[in-house]
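# just the structure for this:
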Amino acid sequence: MRLNLRFGLDLDGYRPAAADDCHGQVSLGPLGMLSQLETRLGLSVQQPAIMRRLTGYLQLLRQCDNGSRFYSASLQIDPLALAHSLLDWRDRWIEAGWDGTADADSAPRLRDLAEVEQALRQSGQVPPGPADRLAAIAERLEMTSLSLDVVLVDPLTEFPQLWQRVLQQLGARQELPEENFCLARPDTDLGRLQRALRDKGSFTPAHDGSLLLLTAPDEGLLARALSRIQRSDLPATSCCAEALATQVVSEQSLATIDQTLWLEDNPLTGASDASAWRPPLQVLPLALSLFWQPLDPRRLLEFLAHPICPVPAPARYRLADVVAQAPGLGGAAWRKAISELEENLQQQAKDRLAATAAIKNLRQRLADWLDLPRFDPATGAPPQRLAEHCARLARWMSQRAQLENVSPGLRTLLLAAASQAREAQQGLDDLALGQSCITRVQLDRLLEEVTAAGTPVPESRAELGAIPSLRAPGAAIANQQRLLWWDFIEPWLPQRLPWSHQELTDLARQGARLQSPRQQYESLLRRWQRPILAASDQLVLLRPLRQRGEEVRLHPLGNLLQSLCGDRQIPTIDLSAELAENEISTTTPLRLHLQLEPQTPRPLPGLRRWWQLDQPQWLTRRETESFSSLQALLFSPYQWVLNYKARLRTSGLNDLATGSRLKGNLFHHLIEALLTDPQFDWLQATDQQIGQATRQCFERLLAEEAATFLQPGQRREKQSLADTAMRSVCQLIQQLRAAQVRHVEIEKPVQGRFSGGDLAGAIDLLVTNADGDEAVIDLKWGGSRYRATELRANRALQLALYAWLRRQQQRWPAQAFFILEEGCLLAHNAHYFPRARVCPPLEDNATTAGLWQQFEAAYQWRRAQLDAGQIEVTVTGTLPDEQSKTPEKALTIPETSDRFNDYACLTGWEEQA
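A predicted model of the protein is given here:
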């Protein structure tokens, strides 16, 4: 029995709408036919990775480069992009019939690539691509024959030259399906259109519903319409109410349709866009990005916070939190976190031997994935080192895929990621044969080639009863009652050939006959018309006006159809206008009558000044308060409740620390490192020594805790910070020397009690002078005007709190703010710090002790409210009432306190928000 093969340009992946008796019949596109012929001729070969072909061809380009080739300059700038382009040229020429040679008088580019081609055929260095496989089939068919009955559904002349040769060898015959279609009734719009296309005439639409263009602002609404049409779930008055056998055709993705079908609990088509951003596929680029100097802390955070990461889960979560707060690697917080992780492993281990093994494994994993050598992106990294890393990642991915608790879908993605890592490894190994270093730009290009194809969602499969679909208009080779053309928008169109007229003439002499853009467009136009002719009852064109937020054009076929209508327009229904009952923007009396479930608007909760909790026992006192928690309790009780009682907190992994917070932390640690360094005597050091020590410490801390400022584009900011650091450190040391400070304690832990219970905190700088007197210095990045106002109004509560915890025998220590950005020290007076900027209280009798008493009174007042379940919401848009007034001798509370508010979405919304 002879196998009957239907072969067409668009039939790859073809599935008939109905399961007819197809015994002995197969419908194939170019890729399917290629595989079928290879199998029958005994030529089956393992399909090579694209990267192997690319790097192999790049080596040949280098071997043939004498410095005067047309590609010599490009080879030095972007070799992989060059190899990609020229290999594509070469494959297109081979498919067009090129014999691989060039005459002496041929164009220079053709002669150069002909020499590369001869080297390729002699060395066999480049694995065969589809064009090479087709050429091998043509050669084998010269010596043998196959018992196949090949029927072409597209004209032979529209196939590439090499395909024409193979099809002629197979004795293929042409049967265009459009010549045998049963057209719609001639008294319908669809029938008139079909005959106008066939006879190259025109027609006047009568708006009978057989031809329809549906438009909507986006694909979501169109997908709902398609789902209802396919299920015949429309009122009898709808122009698409009739139950007809339906098929979808599209050149675009059907993924949006499946999303809607899933929401409406209908069978899925199994369509899924291939994406390079599936979680396991993201790991390879992230892992390799850590080799570059300076280290990008954002990439490091993404690597550690990624759900698929080779660093053990407890360690990566802890280290990711460190990186988010101190963007860098190797700093004090980083080392402390690793030490804590090792202590936890010791406590969890059964015995000492197990603990040692666990700690060794952790250190090895951190060394393998994080403690990497760093290379200059412009100079490049050794390809062998990067290849080893890819191989290590491939092994880890493969091992992870074999775990029992891994779902089938995740296992598929892990294996795909392992395959990509191996392909990258092979590509890097090949590149190592011709170059000692690969730059970051070249590595990124290689990764683009490896990951470009992406992977579809593994669990995405067609379900029983799903609407039949065609991947291209040219695949509409059988009549169908109703055809729905999804995404009737402008597709890919033929581009101008990148070769000159002389080069095309020279190629033709060597057997290559390339189709011109005009010929390609005419072929596309013929295939575009096929769905129109295949529909026997109704044709519905679905056109979104925007796709992914961008405006899209009407399909070129739509312009042709419009021209056939003459002065009339294609019957069009604007779904958004129809749903809004707006008759103005429709061009037809027809209605789809798409019925969507009405949704009752639910207003956002409004702002309220007070929340009342029926169970106030949930608002009991905390065992230990700090300045931060007390500040929230007094000024923003709602934040205290949501943070410390409800424990609603923003994730520390959302983003890196930036702005004033990052700069303040950096300068805190800079001052701590300098003032506690036993090798640096700040009391005796000269200005030059202070500057040198500051500069060295600053550069080290940038890499460890603030690598954000080392990234491209941050040079000016980094220099500004360096200048500020020099000025700030010098000013602080001068202030300490002027105050005859002899002892400094950094981040001094303090604790004590107050009327509300235990109180704890950490003083930024606790200094002691030659007389033994103490002073509390709080370091602030900026805001000197605000801090000066606090001191003058005697409202510096943070200083008062720390002073309360350090007071000895009723003596309160001196207090001051040091503003890091400006290098100035603010104090109530100059008694302790003679060079301070004095900000005396406006009231003569204002003291720190008095401020503390006001705080205690305010605390008791606010605590009584919480004990009664009353929570004040001090946000902008609310007005204080009688309950908001503090007692006479208590600290005054501002009307609002929401400048820094993580809970803005929970406190209510203003009208018209």
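# please count neighbours and contacts with C-alpha atoms only from this point.
OK.
# in the stretch 601-750 of the chain, which spans are helices?
Secondary structure of the stretch 601-750 of the chain (DSSP state H, counting those that start in this stretch): helices at 627-635, 637-640, 659-675, 687-705, 715-738.
# got CSV for those, with mean neighbour count and distance to Phe817 too?
Converted to CSV, the helices of the stretch 601-750 of the chain look like this (neighbours: other C-alpha atoms under 10 Å; distance: least, C-alpha to C-alpha, whole Å):
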stretch, mean neighbour count, distance to Phe817
helix 627-635, 19, 16
helix 637-640, 24, 25
helix 659-675, 18, 13
helix 687-705, 18, 21
helix 715-738, 17, 11
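# could these be laid out in a markdown table, adding distance to Leu820?
Converted to a markdown table, these look like this (distance: least, C-alpha to C-alpha, whole Å):
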| stretch | distance to Leu820 |
| --- | --- |
| helix 627-635 | 20 |
| helix 637-640 | 28 |
| helix 659-675 | 7 |
| helix 687-705 | 14 |
| helix 715-738 | 6 |
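# next, the structure of the following sequence, for comparison with the previous one:
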Amino acid sequence: MRIEFGWSLDGAAWAEGTGAHGTARMGPRALVQLLQNRLGLTRPAVEPAVRVAQYLRLIEEHLAAASAPFWPARSFAVDPWSTARQLLHWRDAAVETGWDPAAAQGPLPERLAALRDLERAAEVGVTGTLAPCPADDLAEVIALLEGEAATWPLGIEELALHEDPQALPGMWPQLLALLDRSGVRCTIVPAASGGAPQVTVVEAQDEWTAADVAARFLAAEPAGHEDSVTVLASSDTDVLDRALHRRGLPAIGAVDPSRDRAHHQVLGLFLDVATAPVDVHQLAALLDLRVLPGADGAAEPIGLVPAAARRRLLRALGREPGVGGPAWREALAALEESGHDTAIEAARVIDRLVGDPLPADGLFPPALSSRLDWLAERLRAVARGDGDLLASLTQVQVLQQVLAMLDPGTPLARRTLQQIIDSCGSSGPSPRARREVSDWAVCSRPAQLRAAGGTVLWWGPSAADAPRVLRWDPAERRALHAGGGRVPDPAGITALEVEASLAGLRRARTVVTVLPGRRCEEAPGPSGLLAHLEADGTGDRVDPAALLHDGRWELAGRSLPVTVPAQVRPAPPEETVRRTAPAPQLLPTRLSYTQAASLLSCPHHWALEYALDIRPAEVAVLPTGHRMIGTLLHAVVETLVQQRTDPALGGAPLTAPSGEEIGAVFDALVPQLASELELPGRRAERADVRDRAVRSLGELFTGTARAGLRITGTETRFSVPLTLPLAGGERTVEFVGSRDVDAVDAEGRRIVLDLKWSRSRTRYGDLYDTGEAIQLASYAWTVAQEDPSAAPADVGYFLLRSGEFISADPALDPHRRTPMDVDEAWRRMREAITATLDEVASGTVRVGCRELLETTGLTPEAGWDARRRATAKAREAARAAGSLLVENHCASSEHAPLCGLTGDWR
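Now for the predicted structure:
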């Protein structure tokens, strides 16, 4: 076997040779692994996180037994994981020089003294207290070659060295001398004659423009004979691969690994849900997590949580964004009755996680590890050999192994736990990191180039090309030398890599370098290697626009015809009406106020969401913000009324609950209905909402009592038949919903109050004063239908945020408003619903959001003030015509792209 050895050749392709095999090209790590195999020294791989945990345990044991001060003790007390990882890194670097920490004698610098103290307590080996690193492997190979294996056949005929052995750092000169003594012929490859390639640098403004340049170069035909082309991918080629695929060319596939791949998020997301306080948005993300595609194209993707449990639990969170409430318990009970064993078990596990989350000061390793058992079993059950899921499973198993090595009685800090999770998951490959068969060679490091006399397309050189070397101070260097170490000179190590890289580049005849101006929103640093080439060779820097000449694109002797298309700006659809065949099947059988408001404001939106049931996923509409707070305060009012209702009085007493009572109910309902307010960093917001709730709800109960109103019910459900005189014949639908607050005065007159959490203090007053508060009108109509003999009900709003009433009753609202004509408002609403449903049944569906803009002469880009003024004028015009205009808010909904309100033309 012939081996070509170079300090920068790890990962290089084999060189061409004669006979059945070529020449193996190896770097330091590959050669050590080959020798381990030949000498019978191979061992199972150990995850880096396990080694850090082993070293952390050694530090803990040393601190418990040591009487003298330990140099990194203070750092270890603050951040144990990072300190152990850094000390282990220094230990491995010291061993790599050839220094034996355990045998070191005499006084040492503090850093080396700490490493020596720990090494004397460690047993390095498979069954020892510390797993070996690559430097330990090298030392073991050297020790065996110096002893009994000196005459063993290694099966290596020749070792062709790219560097002088004495220029290599650490123990490498010793190893190469031993191999020579063992019969391996070691020769030094003569340096290639110093050529000066023709260098052309294309400076693009962004990565996408640079990708087009590189892809065009590979797609273009050379002007004459060209020996070979090699792509040197110094940067991630994801964007370049897409440009190649657009031209029907194979991908390079040199996509950087990352810790941010989807399968690396499973473990962290699971443990986030298992620790207090529970974040319902993280819980929803865990429930909705899909880990594998379906068995065929039409099948639903496989989730971490089985579909039956996922749907019910997400639906419960959509009703109540918290855990432990009625909606959550109903979902669990329904699952128990379903008989789906896998879904039932998953729901039970999730319920235990969120029902008894680990507190911040209770993250004990055994408790964490036990919560991971179900996750490991589930990943194992659904993996089906998928590499990403197996990587997730490995991460879980490594974390459990690490947790088993830590002190079971010492809780972990959240920061330490996250550091351990990150360490347990290695950088994962991208699903697009798949190289495809191509006519050109590909490498990722300049030293691996074999383009003798050919062309190199260098993609994305940057300052990251420069090697990083651990530095020792002079005292440490002397101590390492005294202990048998051979400390590399940082400049010498850098020179090894730089010279190898330049040698590879100088073997080419032409180097075409493409520089992305910005990558990931950052400008890459200048490349020292490119600066060397430009200083030595000939060439220039060009702009991508300068490569176009009379309909042809030309670069470094390659060209191809190009066509510059005319710029076209997409325009929005011209029609604001969707016309189909008559569609009576779209007519509703049930109608709520929310549906009716959507129907009147934008029939197209209503048809999509209610008639066709096109809705966003449950995880995308989890209640949050104003909607969540409004639901929470509605529930606080409902709970207080239920607690205070006296059947003998026929409702709640005419006294207000105390601020302490309101606050206690608020605190009890937050975990169930607004658990995100319990998260770290939300304390001020929670306190503000609580203070407002106590003040405004106190005013609600005080004001109603002062006006002599006895609250008789909250969230009162109704279902009343509503007959609509449609053109195709009368149609009766069920008008359903719930009234927020029902009350009666001393004379028995009914009053309905609607509770609103809103920043606007004028919107609902304006609706009331103009007679367009159709929600109040619909509530008054349902009261009349329930008791036709009773007097018409009074209506009003209560603003939860500001604690104000909007009513014609001067005891509630001092503005002396004129009573709203609810019968007239209901008539207009009923007629508008009838007319709109007639249009839908005939096959005409208006896009109300865009129709309003066009009738008022506005564009989709119009500002809020312009829209507000235009809407006010349109409302006045509709009111004067005896009609009704309901303002739409489609632009903030998920249906805006389908309505044509947003798109590429904006």
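# can you give me the TM-score here?
The TM-score (TM-score structural alignment, normalised by the length of the second structure) is 0.86; 847 aligned residues with a C-alpha RMSD of 3.4 Å.
# right, so of the helices of the stretch 601-750 of the first structure, which gets closest to Gly330 of the first structure?
Minimum separation from Gly330 of the first structure across the helices of the stretch 601-750 of the first structure (C-alpha to C-alpha) falls at helix 687-705, 5.3 Å.
# matching residues in the second structure for stretch 277-287 of the first structure?
Aligned using TM-score structural alignment, stretch 277-287 of the first structure spans residues 260-270 in the second structure.
# contact partners of the matching stretch?
282, 286, 291, 388-389, 391-392, 395-396, 418, 421, 425, 427-430 (C-alpha atoms under 8 Å, 6 or more residues apart in numbering).
# repeat for stretch 482-496 of the first structure
219, 226, 244-252, 254, 517, 520-521, 531, 534-544, 552-556.
# list buried residues within these.
Among the contacts of stretch 482-496 of the first structure, those scoring as buried are 219, 226, 244-252, 254, 520, 531, 534-544, 552, 554-555 (criterion: 16 or more other C-alpha atoms under 10 Å).
# show me what Gly698 of the second structure lines up with in the first structure.
By TM-score structural alignment, Gly698 of the second structure lines up with Cys730.
# roughly how far does the closest residue to its match other than its chain neighbours sit from Leu732 of the first structure?
Counting by C-alpha to C-alpha, 6 or more residues apart in numbering, Cys730 of the first structure lies nearest to Ile690, which is 7.1 Å off, once chain neighbours are set aside. Look at Ile690 of the first structure and Leu732 of the first structure: by C-alpha to C-alpha, to the nearest Å, they are 11 Å apart.
# ditto for Pro589 of the first structure
81 Å.
# what do you get for Arg543 of the first structure?
The gap separating Arg543 of the first structure from Leu732 of the first structure is 68 Å, by C-alpha to C-alpha.
# next up, identify which helix or strand the aligned partner of Arg763 of the second structure in the first structure is on.
When the first structure is aligned by TM-score structural alignment, the residue opposite Arg763 of the second structure is Tyr786. If you go by DSSP states H and E, Tyr786 of the first structure is part of helix 784-792.
# doesn't Val199 of the second structure fall inside a strand?
Yes - the assignment for Val199 of the second structure by DSSP: H, G, I helix; E, B strand; the rest coil puts it in a strand.
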